[in-house]
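> Need the 3D shape of this:
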Amino acid sequence: MELSITQPAANWFISEMDLSEGDFVRFFVRYGGHGGVHKGFSLGISTNNTPNDPATQVVKQGITFYVEKSDAWYFEGMNFHIKYSRKFDDIDFVIK
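Below you'll find the model as predicted:
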């Protein structure tokens, strides 16, 4: 699994979540919601939880974006790309 985030997407997270250099953004699997990858599961987002056992991580503007190994099953055989949609002024998760 590869994790990537575009600069505009990182800027969106920083602005929307009031993040500062040294902060963390975790993407985790949660039961319910609309995810599209695995029926009945979707992605959740939490901030400022120090990574315990990251499967993958990327640092943009001093912010660490990561997925723990315990949630890596959700992305098995796929890559996780995070982009910003100007049209919707929102984040777009691309998992393929």
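
> going forward, measure contacts between C-alpha atoms and count neighbours the same way
Fine.

> does the residue nearest to the spatial centre of the chain belong to a helix or a strand, and which?
Geometric centre of the chain, nearest residue: Phe27, 4.2 Å, by Cα atoms, centre = their mean. Assigned by DSSP states H and E, Phe27 belongs to strand 24-31.

> Another sequence for comparison is provided below:
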Amino acid sequence: MKIIVSDEALEWFEKEMDLEDGDQIRFYARYGGSSPFHEGFSLGMNREQSTNPAVELKKNNTLFYIEEDDLWFFDNHDLHILVDETLNEIKYDYTKEA
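Model (predicted):
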């Protein structure tokens, strides 16, 4: 699987999360909400250091990653991180791995 971060999403992270060089953003399964794959779980995001990353993307000196323990959540789909221009917030899209 892959993480794909649009340029607009990267700008959103830099502005809204006040990112600095070397920061790391983790995407993880959290209890509550819903997702296209699992009722009762949704995608969470946090700035924290990786411990056992399974998927990584480095973009503009920021590391975006998913830990090994959270791979089950994505059901073999790539994670696309975009910006909802109307709401000015991050949105996620998932595509089946090729």
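
> so who does the residue nearest to the centre of the first structure touch?
43-46, 65-68 (Cα atoms under 8 Å, 6 or more residues apart in numbering).

> Just put those residues in a markdown table and tack on neighbour count, distance to Phe13 of the first structure and secondary structure.
A markdown table is the format used below for the contacts of Phe27 of the first structure (neighbours: other Cα atoms under 10 Å; distance: Cα to Cα, whole Å; DSSP: H, G, I helix; E, B strand; the rest coil):
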| residue | neighbour count | distance to Phe13 of the first structure | secondary structure |
| --- | --- | --- | --- |
| Leu43 | 19 | 15 | strand |
| Gly44 | 13 | 14 | strand |
| Ile45 | 11 | 11 | strand |
| Ser46 | 11 | 11 | strand |
| Phe65 | 22 | 10 | strand |
| Tyr66 | 22 | 13 | strand |
| Val67 | 25 | 16 | strand |
| Glu68 | 18 | 19 | strand |
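
> now for these, which pair is the farthest apart?
Largest separation among those by Cα to Cα: Leu43 and Phe65, giving 13.6 Å.

> Just list the residues touching Lys96 of the first structure, thanks.
78-80.

> Next: Glu14 of the second structure.
Contacts of Glu14 of the second structure were listed using Cα under 8 Å, 6+ apart, and they are Glu20.
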